[in-house]
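> after the sequence you'll find the predicted model.
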Amino acid sequence: MRFVDEAVIRVEAGDGGNGVVGFRREKYIPKGGPDGGDGGDGGSVYLVATENINTLVDFRYQTVHRAQRGQNGMGCNCTGRKGEDCFVAVPVGTLVREAETGEIMGELITPGETLLVAQGGFHGLGNARFKSSINRTPQQTTKGTPGEHRMLDLELTLIADVGLLGLPNAGKSSLIRAVSSARPKVADYPFTTLHPNLGVVRVDDLRSFVMADIPGVIEGASEGAGLGLQFLKHLSRTGLLLHLVDVAPYESMASPVESARVIINEVKSWSDDLANKPRWLVLNKIDCLVPDEVESHCQAIVDELEWQGPVFKLSALTGGGTWELMYAIMEFLEQKRQGVSE
């Protein structure tokens, strides 16, 4: 199934039921009196986080979600039935914005968490509410108030342990195919992934982590160019970033150092928090180099970048060096998790 990470929906809470005019005319109660009941409150709309779904694709087909209207009041001081609330299931990690203002209404990050997004209308009052010593036969009532209607922007942030950064054709999709069951499109010509991909990397039966491959970032992504701005946010929750660089690009493409600097600058422009995350340099496509020149070529890139963090050399196409990287990632994440638990 294709991953869909954004959707726009309309939520409509139920209107409150109206109050009614009524009078008692019963045997043995000679003067009777007003007995018009109140209406019922309108139902509200809630979003509920669930682990059973992991995409917003269903909201492309069901865009309107309505709660039930409150029932009107009745005679004999009978109150109308409250409208049923509407509960809309969304994936864990969904960010909710009010579409017109852009205001963040909340984020659902734990299973079972609920968020009120449209308040139901308040019930109207029946004429029995208005009786007094000087108004024995009140005719006035009030109508129920309208329920809230609004458009919502839903945005799902991928929850992954490791995120892949790199220009288009850096080999991110090839890497995630090599180490997981994910099967993003790859080809022997330059193109970019259009949708995020998640892959579970199992280093053994009891140890695994989740890797996210996002569309390639291009220069100007932090300002809205290409798909980078739309998907850089998906890396905000990752514990580790892998910065992939093509060590043997096409002649018409930027050099490895220039490519790496583009990504570094875009990440810094996008978010200080993202720029400060642990980031490893992964020099990919070493199979395209002469074996005797791999070490010197890669070292020249590292020196020119003045890279201080870990560096890995691999070929996602042939698999050479990939599992050394995966085991190092697993060890890093386990140490990080242990530190958090302590």
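Now that the structure is in, tell me what you want to look at.
> only C-alpha atoms for contact and neighbour calcs from this point on.
Noted.
> strands of the stretch 151-300 of the chain, start to end?
Along the stretch 151-300 of the chain, counting by DSSP state E, counting those that start in this stretch, strands occupy 162-165, 197-204, 207-213, 240-246, 279-284.
> of all the ones you listed, which one is nearest Leu154?
Checking the strands of the stretch 151-300 of the chain against Leu154 by Cα to Cα gives strand 197-204 as the closest, at 18.8 Å.
> from the chain's centroid, how far away is that closest one?
Between the centre of strand 197-204 and the centre of its chain there are 20 Å (Cα atoms, centre = their mean, to the nearest Å).
> measure how it sits relative to strand 207-213, angle-wise.
With axes from the mean of the first three to the mean of the last three Cα atoms, to 10 degrees defining the directions, strand 197-204 sits at 160 degrees from strand 207-213.
> what lies in contact with stretch 267-277?
Residues outside stretch 267-277 that contact it (Cα atoms under 8 Å, 6 or more residues apart in numbering) are 222, 232, 235-236, 239-241, 264.
> repeat for stretch 73-88
Stretch 73-88 has contacts (Cα under 8 Å, 6+ apart) with 14, 17-24, 35-48, 65-72, 126, 128.
> filter those residues to the buried ones?
With burial judged by 16 or more other Cα atoms under 10 Å, the buried subset of these is 14, 17-24, 35-48, 65-72, 126, 128.
> burial count for Val257?
A count of neighbours around Val257, defined by other Cα atoms under 10 Å, yields 17.
> do the same with Ser296
10.
> do the one 5 residues further on as well
The local packing of Ile301 (other Cα under 10 Å) involves 19 other residues.
> then this one, side by side with the first:
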Amino acid sequence: MKFIDETKILLEGGKGGNGLISFNFIKNKSNLIPNGGNGGNGGNIWIKCNKKINTLINFKYKKNFKAQNGKNGKNFNKKGKNGKNLFLEVPIGTKIKDIKNNIWYKELKKNNDKLLIVKGGLGGLGNKNFKKKNITYSDIYKGKIGEKKYIYIKIIIFSEIGLLGLPNSGKSTFLSKNSNSKTKIDNYNFTTLYPELGITFLTKKKKFSITDIPGIIKNSYKNKGLGIKFLKHLKKTKLILYIIDITNFFIYKNNIKYILKILFNLKKYKMKLFNKPKWIIINKIDKISNIKIIKIISLILLKLKINLPIYKISSIKKKNNNKLIYDIYNFLN
């Protein structure tokens, strides 16, 4: 399923039904008694959170939404039926903006949270409300038009752990091996095209969420590559894991730039994100000797000039994964 995290849509409340002009004729009397019922109100449009949704894909092809119109009033003082309300479902972490008035609604943070965005029009009045029997048809009988708004919707994924790294560093493998995610894994750059969300279960009650975003490359903050577009989805994380492919560490002249490159992009993008707690995860240790692993870690500690926790794992072989997962859980709790 394609990941869509922002869109614009047009919403329109249902039109109110017309009131009815109708009279009840009483035999042997000259009176005509008004008995026209009121029109039903038009339906409203609500936006509601659904925890089972994590993308705005439902709005990719359909951009205009209209609630049901109210029914016209009937004789014998019967009111027309109200139009049905329309509920549009969005993920948790959705923010909505009224584009014309430049107003942001409150963020939808919990499952089943909802916002009333547009109201349907009121139904017109039937002539049962008036004593004069010869009143002429006027606007008061007509149902009102529903509200109409053009809105901008965006989502920010809520996740406790964020994964960062260069393309093909093993982030997708880490996510698939340590969570319920079924993310695609392959041996080429940019396998991850959109953010992927997974839940890690230590027990039924002990769990935490992880988000993997596309790989960060040089000058990502200038909109190069894929990662910068989705860095915003790390805003709500409590801990960021930098996944490093140790097998590529000696290919370049100074691979400490791997880490510095990511830190630099975070700093340029948003300082608050840069200041979040960070751990370094040395991945794919099953493919390199212990002597080289020790040398690389010493190099990181010497040149990075930032005191960060360092873990060495093999995601695919699940080596040292359990300790890391339990340490993450303890950090969060």
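Okay, I see it. Bear in mind that the values here come from a model prediction, so they are computed numbers and not experimental data.
> that older thread, return the most buried member of the strands of the stretch 151-300 of the first structure.
Comparing these by mean neighbour count (mean count of other Cα atoms under 10 Å), strand 162-165 ranks first with a mean of 26.
> next, the mean deviation of that one compared to the second structure.
Aligned to the second structure and superposed, strand 162-165 of the first structure gives a mean residue distance of 0.9 Å (mean Cα distance after the TM-score superposition for the first structure).
> give me the helices and strands touching that strand, please.
strand 207-213, strand 240-246 (3 or more Cα pairs under 8 Å, 6 or more residues apart in numbering; DSSP states H and E).
> include distance to Pro111 of the first structure when you put these into JSON lines, please.
JSON lines is the format used below for these (distance: least, Cα to Cα, whole Å):
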{"stretch": "strand 207-213", "distance to Pro111 of the first structure": "19"}
{"stretch": "strand 240-246", "distance to Pro111 of the first structure": "24"}
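> nearest to Leu227 of the first structure, of those strands?
strand 207-213 (12.9 Å).
> where exactly do the helices run in the stretch 1-150 of the first structure?
Under the criterion DSSP state H, counting those that start in this stretch, the stretch 1-150 of the first structure contains no helices.
> could you pull out the strands for it?
Taking DSSP E, counting those that start in this stretch, the strands of the stretch 1-150 of the first structure run over residues 6-12, 23-24, 33-34, 45-50, 64-66, 86-91, 94-98, 104-108, 114-118, 149-156.
> pick the most buried one from those.
strand 45-50 (a mean of 22).
> mean distance, that one to its aligned residues in the second structure?
Looks like 1.9 Å for strand 45-50 of the first structure (mean Cα distance after the TM-score superposition for the first structure).
> who touches that strand?
By Cα under 8 Å, 6+ apart, strand 45-50 of the first structure touches 11-13, 65-67, 85-94, 108-120.
> for the residue nearest the centre of the second structure, which residues are in contact?
Taking Cα atoms, centre = their mean as the criterion, Ile155 is the residue nearest the geometric centre of the second structure, at 3.1 Å. For Ile155 of the second structure, the contacting residues are 5-6, 55, 91-95, by Cα under 8 Å, 6+ apart.
> try 6 Å
5, 93-94 (Cα atoms under 6 Å, 6 or more residues apart in numbering).
> now render the strands of the stretch 1-150 of the first structure as TSV, adding distance to Asn197 of the first structure.
Below are those laid out as TSV (distance: least, Cα to Cα, whole Å):
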stretch	distance to Asn197 of the first structure
strand 6-12	15
strand 23-24	66
strand 33-34	65
strand 45-50	20
strand 64-66	28
strand 86-91	16
strand 94-98	17
strand 104-108	21
strand 114-118	27
strand 149-156	13
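> for Glu304 of the first structure, find the nearest of these.
Set against Glu304 of the first structure and scored by Cα to Cα, the strands of the stretch 1-150 of the first structure come closest in strand 149-156, at 37.4 Å.
> run the chain-centre distance for the closest one.
11 Å.
> average distance between it and the second structure?
Mean for strand 149-156 of the first structure is 4.1 Å (mean Cα distance after the TM-score superposition for the first structure).
> could you tell me the angle between that strand and strand 45-50?
Using the same axes, to 10 degrees, strand 149-156 of the first structure lies at 10 degrees relative to strand 45-50.
> what subset of the contacts of stretch 267-277 of the first structure is buried?
222, 232, 235-236, 239-241.
> got TSV for the contacts of Ile155 of the second structure, with distance to Pro277 of the second structure too?
Formatted as TSV, the contacts of Ile155 of the second structure follow (distance: Cα to Cα, whole Å):
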residue	distance to Pro277 of the second structure
Asp5	25
Gly93	22
Thr94	25
